[in-house]
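Participant: After the sequence you'll find the predicted model.
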Amino acid sequence: MKILITNDDGIFAEGIYKLACALNKIGDVYIVAPDRQRSATGHAITMHEPLRAEKIKFFDKDFHAWAVSGTPSDCVKLAVEALISEKIDIVFSGINKGPNLGTDVLYSGTVSAAIEGAILGYPAVAVSLADFKNVNYDAAAEFSCIVAKKILKNPLPPDTLLNINIPNCQKENIKGVNITTLGARKYKNSFIERIDPRGQSYYWLGGEVIDAKNNEGTDIHSIQNNFISITPIHFDLTKFDLIEQVKQWNIKVE
């Protein structure tokens, strides 16, 4: 099995190291990831400047690894179209430090990298550890191997990926696995204004998470109750059940 691994936390993040070490037990891993932190870049790609890819020593491992000057989506495209001559069997993105739940998947570089894999025709998985403090990636890395083997035996439909969020706890404290829908997640945005040395205003964007009521069956509810959440995502955003209604508007050029 040939496994492409990327992330949005950067190629020297602990999460991608733990993921690569775990997946290397079941296949050959190729790591192509941003050379620095690229969180919340969404599905951005680099078009107006060159991309640089440097082959690097990946921690203490003798893996094929490249640090790329672009975004997570750039990394996947560059990996399969230019850097790796072998045929890739599956794409993994992660392990992200922090959750990617609900509508946050629209901003997530982690999820967007997996989406890019699916766009290019590969089975793809985004994996996130749902916490920022005192993180332990071991259970998430081990679970990723289980999912990889399941997908190879049970291929995903085209244009589809799995978004996985895992509680930050020991394996014995995880209550189970739920197959979920995306929940509703919003932020009370807070822009902090500061003044630069030239007297000009600039702003830092922060935000307090406001989780709306998320019923059982959503990814947010699962994580809140110490279950692993697996959400199948289809990147075709068409609202199919609205097509006929809009047709009835009989919109014409005037």
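Facilitator: Alright, I've got the coordinates. This is a predicted model, so every value here is computed, not measured.

Participant: switch to C-alpha atoms for all contacts and neighbour counts from now on
Facilitator: Fine.

Participant: Which parts of the stretch 151-254 of the chain are helices?
Facilitator: Taking DSSP state H, counting those that start in this stretch to define them, one finds helices in the stretch 151-254 of the chain at 219-224, 243-247.

Participant: got those as JSON lines, with distance to P157 and mean neighbour count columns?
Facilitator: Output for the helices of the stretch 151-254 of the chain, formatted as JSON lines (distance: least, Cα to Cα, whole Å; neighbours: other Cα atoms under 10 Å):
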{"stretch": "helix 219-224", "distance to P157": "21", "mean neighbour count": "23"}
{"stretch": "helix 243-247", "distance to P157": "23", "mean neighbour count": "10"}
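
Participant: so which of the ones you listed comes closest to S112?
Facilitator: Closest of those to S112 is helix 219-224, at 17.5 Å (criterion: Cα to Cα).

Participant: which other helices and strands contact the closest one?
Facilitator: Where contact means 3 or more Cα pairs under 8 Å, 6 or more residues apart in numbering; DSSP states H and E, helix 219-224 is packed against strand 160-166, strand 227-234.

Participant: got another, please set it beside the one above:
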Amino acid sequence: MRILLSNDDGVHSPGLVALYEGLEGFGALEVVAPDRDHSGASNALTLNRPLTVEQHPNGFQSVDGTPTDCVHLAVNGLFDAPFDRVVSGINTHANLGDDIIYSGTVAAATEGRHLGLPAIAVSLVNEGRGHYDTAARVVRLLLENKRALSVGPLSILNVNVPDRPWGELRGIQVTRLGHRERAEGAVPMTCPRGKKRYWIGAAGEGDDAGEGTDFHAVREGYVSITPVHIDMTRYEALSGLQEWVQELDKSAGGGI
């Protein structure tokens, strides 16, 4: 098996190193990651300039671009041999609920899926203990499962691992995405030159975070695995929207 590893925290992230070390010997591993932290980059592609790729002494490669750039370049140009799957992480913090909209970690995985590869995004629900080794072991366990898994087209697995030693995990739960409360307000500050600047406020706490959600699973000490579908169409709203549009057409005298 040939596996591409990437992330959004940068090529020197401890989570990426732990993931590589945890998967050593399982398959042929290649690492292509951003040259710096790109947390919150979502699915951005760099289209206004060429990208630079740098080889590091440990064999990792970095790109002066986004997580999506990294996976796109790796699959579509940097290597002659094809990959079998993409693993993105280990992110330094959780990617729960609404986080995945912004997450570069999830974006790297979804880019792999866009390019036809099964993909996993994995994050450590970091509480300061830094048990990246536990998260890496979870990924290896998932990859070693002999039973083939199909989550459907344009879908990935979003995995969140509690920040605990392996022996303290309570198990694995298949979950749905929860929902966060509204984010905290922007934080104003003044730069040394007297200009007003703003920090984006912290993410809200779990709002829809009850049993069955990813929030609940990790809070109870379980690994959360959520199948995420990239098709964002709200199918349940199609019929109502169609009726609404038809009313618009009538009110315009059929001129639309």
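Facilitator: Perfect, I can see it now. Note that this is a predicted model, so its numbers are computed, not measured.

Participant: Deepest in the core, which of the helices and strands packed on helix 219-224 of structure 1 is it.
Facilitator: Ranked by mean neighbour count, these are led by strand 160-166 with a mean of 27 (mean count of other Cα atoms under 10 Å).

Participant: so where is that strand in structure 2?
Facilitator: Alignment of strand 160-166 of structure 1 against structure 2: residues 155-161, by TM-score structural alignment.

Participant: Just give me the mean distance for that stretch relative to structure 1.
Facilitator: When structure 1 is superposed, stretch 155-161 of structure 2 averages 0.3 Å from its matched positions, counting by mean Cα distance after the TM-score superposition for structure 1.

Participant: Can you name the residues in contact with that stretch?
Facilitator: Applying Cα atoms under 8 Å, 6 or more residues apart in numbering, the contact partners of stretch 155-161 of structure 2 are 94-96, 106, 109-110, 113, 118-125, 134-135, 138, 214, 218, 222-230.

Participant: got it, and stretch 67-85 of structure 2?
Facilitator: Stretch 67-85 of structure 2 is contacted from outside by 1-4, 6-8, 32-34, 38, 41, 43-46, 62-63, 104-105, 107-108, 111-112, 115, 117-119, using Cα under 8 Å, 6+ apart.

Participant: Just the ones of these in strands?
Facilitator: R2, I3, L4, S6, V32, A33, P34, S62, V63, A119 (DSSP state E).

Participant: re the thing from before, how about the helices and strands packed on helix 219-224 of structure 1 in CSV, adding distance to C21 of structure 1?
Facilitator: CSV is the format used below for those (distance: least, Cα to Cα, whole Å):
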stretch, distance to C21 of structure 1
strand 160-166, 18
strand 227-234, 21
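
Participant: looking at those, which is closest to G206 of structure 1?
Facilitator: Closest among those, using Cα to Cα: strand 160-166, at 22.5 Å.

Participant: for the closest one, the distance to its chain's centre please.
Facilitator: Distance of strand 160-166 of structure 1 from the chain centroid (Cα atoms, centre = their mean, to the nearest Å) equals 8 Å.

Participant: Same question for stretch 233-250 of structure 2.
Facilitator: Between the centre of stretch 233-250 of structure 2 and the centre of its host chain there is 32 Å, according to Cα atoms, centre = their mean.

Participant: likewise stretch 223-232 of structure 1?
Facilitator: For stretch 223-232 of structure 1, the distance to the chain centre is 15 Å (Cα atoms, centre = their mean).

Participant: which bit of structure 2 covers it?
Facilitator: With TM-score structural alignment as the criterion, stretch 223-232 of structure 1 aligns to 218-227.

Participant: okay, how far is it across that stretch, tip to tip?
Facilitator: 16 Å (Cα to Cα, to the nearest Å).

Participant: What residue in structure 2 is paired with A20 of structure 1?
Facilitator: Looks like A20 of structure 1 aligns to Y20 there (TM-score structural alignment).

Participant: same check, this time on G94 of structure 1
Facilitator: In structure 2, G94 of structure 1 lands on G89 (TM-score structural alignment).

Participant: circling back to that earlier point, closest to D196 of structure 1 out of the helices of the stretch 151-254 of structure 1?
Facilitator: Among these, helix 219-224 sits nearest to D196 of structure 1 (Cα to Cα), with 38.7 Å.

Participant: what about the closest one, how far off from structure 2?
Facilitator: Compared with structure 2 after fitting, helix 219-224 of structure 1 has a mean deviation of 0.4 Å; criterion: mean Cα distance after the TM-score superposition for structure 1.

Participant: who's in contact with that helix?
Facilitator: Contact with helix 219-224 of structure 1 is made by 101-102, 130, 165-167, 178, 180-184, 214-216, 228-231, as judged by Cα under 8 Å, 6+ apart.
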